[in-house]
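**Student:** Predicted model, plus sequence, below.
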Amino acid sequence: MDVWQRLVHRLGGLPPTNWMMVGRWLLTSVNTHKIFGHQLQKITPYPNETMIGWVFHYLIGIVYVIAYTILWKNVGILTLTFLDGLIFGVVSVVVPWFFFMPAMGAGVMGCKTQRPVVGCLSALGVHSVFGVAIALLLQLSQQYN
C-alpha cells in the first residue's frame, strides 16, 4: 500500500497520506474522548505524532489482514484469488470514505477537500491494491504451510 502510494506520487503527483495528521487525530481523539470535529490544523503538534500515525496505520493494516483471513478461513466467502482480493479492497474503502475522512475533518468521501474525487479515487486505488496484495501474499504463504 505504501509502495503504491509512493509510486503514484512520483508518477502522477498525488500526495501520499499524511501520517503526521493521522497521529495528531488519534492523539487528540484519545485526549478529548471525541472522534469527530477536530480542527487538526489548529491543534498544537504532539511529540512523535508522525511515528504514532505510522504505527496506527500498520495496526489498521494488520486488522485488514485478520479480517480477510477470517472471511477466507472461517466464513468461507473469500478465496485467495486476485478477484476476491480486489473485491475485498474495494469494499474496504468504505472505512476511509465514511469514517477516517470525516473524522479527520475532510467530510464524507472527502467532500470538504479541494479535490474530493481525487481523494476518493486515490483511496479506492490504494485499498484495491492492498486487497489484492493480501490475497496473493496469503496464497503464497499457503505454499509454505
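**Tutor:** Nice, I can see it.

**Student:** contacts, neighbours, all on C-alpha from now
**Tutor:** Fine.

**Student:** What is the neighbour count of the closest residue to T79 other than its chain neighbours?
**Tutor:** Leaving aside its sequence neighbours, T79 sits nearest to W72 (C-alpha to C-alpha, 6 or more residues apart in numbering; 5.7 Å). W72 has 16 neighbours, counted by other C-alpha atoms under 10 Å.

**Student:** Helix or strand next in line after the helix or strand harbouring P102, which one?
**Tutor:** Element membership for P102, per DSSP states H and E: helix 101-103. Downstream of helix 101-103, the next assigned helix or strand under DSSP H and E is helix 116-142.

**Student:** follow-up on the earlier one: is it true that the residue nearest to T79 touches T81?
**Tutor:** No. With contact defined as C-alpha atoms under 8 Å, W72 does not count as touching T81 (10.6 Å).

**Student:** ok, and here's another one to check against it:
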Amino acid sequence: MDWLTTGVLMGIGGTLAMDIWALLLRQLVGMPLPNWGNVGRWSVQATKGQVFNDDISAVAPVTGETSIGWAVHYGVGIIYGVLFLVIFGPDWLVNAAFLPIWIFSILTIAAGWFLLQPGMGLGWAASKTDTPWRARIMGLIAHTVFALGMWGVALLVAA
C-alpha cells in the first residue's frame, strides 16, 4: 500500500477512535457528544471570511451544517494522517514508534485551541467555557486517543 493511502487510512482510524471515545464517555459518564453542526456552521462562516464569532450558536443555521461538520472532522483527521507521514516519512511505518505520533497528535490540538474554539466563541483554549481546564484536559486525552487510532492503523498496515 502506498504511503498516501496509508496516511488517509491513519487519519480515518484516528478520527474514528476519537468518535468511539466520545461515545464511551457519553455512555459511561454522561458527557455530551461534540456538536458537529456548530463546527459545520463555523466552517461555512470561516469560508465567508467570518473566522471569529462571539457565539456560533447565535449565528443563523446553515443547510447541512451537521453533515458539513462531520466532513470537516474527518477531513481534518485525514489531513493530519497524511501530514504526519509527510513530516516523518513513510520509513516511519517500518517501526511505527508511538512517541512521534503521540507528540504530533498532541500538537494538533493547537488548531482547536487557537482557531476552532475562539472561532466559535469559546475563547482561546476554551477559556470562555465554564470549566476551561477540564475542556483542555479532555482535548489532550481525545488527541491521545487519536494518536492511538492512527498508530493502530499504521501497525495493521505494516503487518
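**Tutor:** Sure thing, it's come through. Quantities reported herein were computed from a predicted structural model and do not represent experimental measurements.

**Student:** thinking again about what came up before, counterpart of the helix holding P102 of structure 1 in structure 2, which residues?
**Tutor:** Helix 101-103 of structure 1 corresponds to residues 117-119 in structure 2, going by TM-score structural alignment.

**Student:** Mean deviation, the matching stretch versus structure 1?
**Tutor:** Mean deviation of stretch 117-119 of structure 2 relative to structure 1 after superposition (mean C-alpha distance after the TM-score superposition for structure 1): 1.0 Å.

**Student:** Show me how far that stretch is from its chain's centre.
**Tutor:** Once both centres are worked out by C-alpha atoms, centre = their mean, to the nearest Å, stretch 117-119 of structure 2 turns out to sit 14 Å from its chain's centre.

**Student:** Can you pull out the residues in contact with that stretch?
**Tutor:** Applying C-alpha atoms under 8 Å, 6 or more residues apart in numbering, the contact partners of stretch 117-119 of structure 2 are 42, 51-54, 56, 123-126.

**Student:** For A111 of structure 2, state which of the residues you listed is nearest.
**Tutor:** A125 (9.6 Å; C-alpha to C-alpha).

**Student:** and the nearest residue to the closest one once chain neighbours are set aside, how many residues sit next to it?
**Tutor:** Spatially, and ignoring its direct neighbours in sequence, A125 of structure 2 is nearest to W113 (4.0 Å; C-alpha to C-alpha, 6+ apart). Close neighbours of W113 of structure 2, defined as other C-alpha under 10 Å, add up to 20.

**Student:** before we move on, what about D84 of structure 1?
**Tutor:** Neighbours around D84 of structure 1, by other C-alpha under 10 Å: 20.

**Student:** Relative to N48 of structure 1, how far out is it?
**Tutor:** D84 of structure 1 sits 37 Å away from N48 of structure 1, going by C-alpha to C-alpha, to the nearest Å.

**Student:** Same question for F130 of structure 1.
**Tutor:** For F130 of structure 1 relative to N48 of structure 1 (C-alpha to C-alpha), the value is 26 Å.

**Student:** what do we get in structure 2 for I62 of structure 1?
**Tutor:** Using TM-score structural alignment, I62 of structure 1 pairs with I78 in structure 2.

**Student:** Ok, P116 of structure 1 next?
**Tutor:** Residue correspondence to structure 2 (TM-score structural alignment): P116 of structure 1 is matched to P132.

**Student:** what's the nearest residue to its match if we skip its chain neighbours?
**Tutor:** A126 (5.1 Å).

**Student:** who touches the one you found in this structure?
**Tutor:** 113, 117-118, 132, 135-136.

**Student:** And for N53 of structure 2?
**Tutor:** So N53 of structure 2 contacts 118-121 (C-alpha under 8 Å, 6+ apart).

**Student:** And it, how far from I109 of structure 2?
**Tutor:** In this view, N53 of structure 2 and I109 of structure 2 are 19 Å apart by C-alpha to C-alpha.
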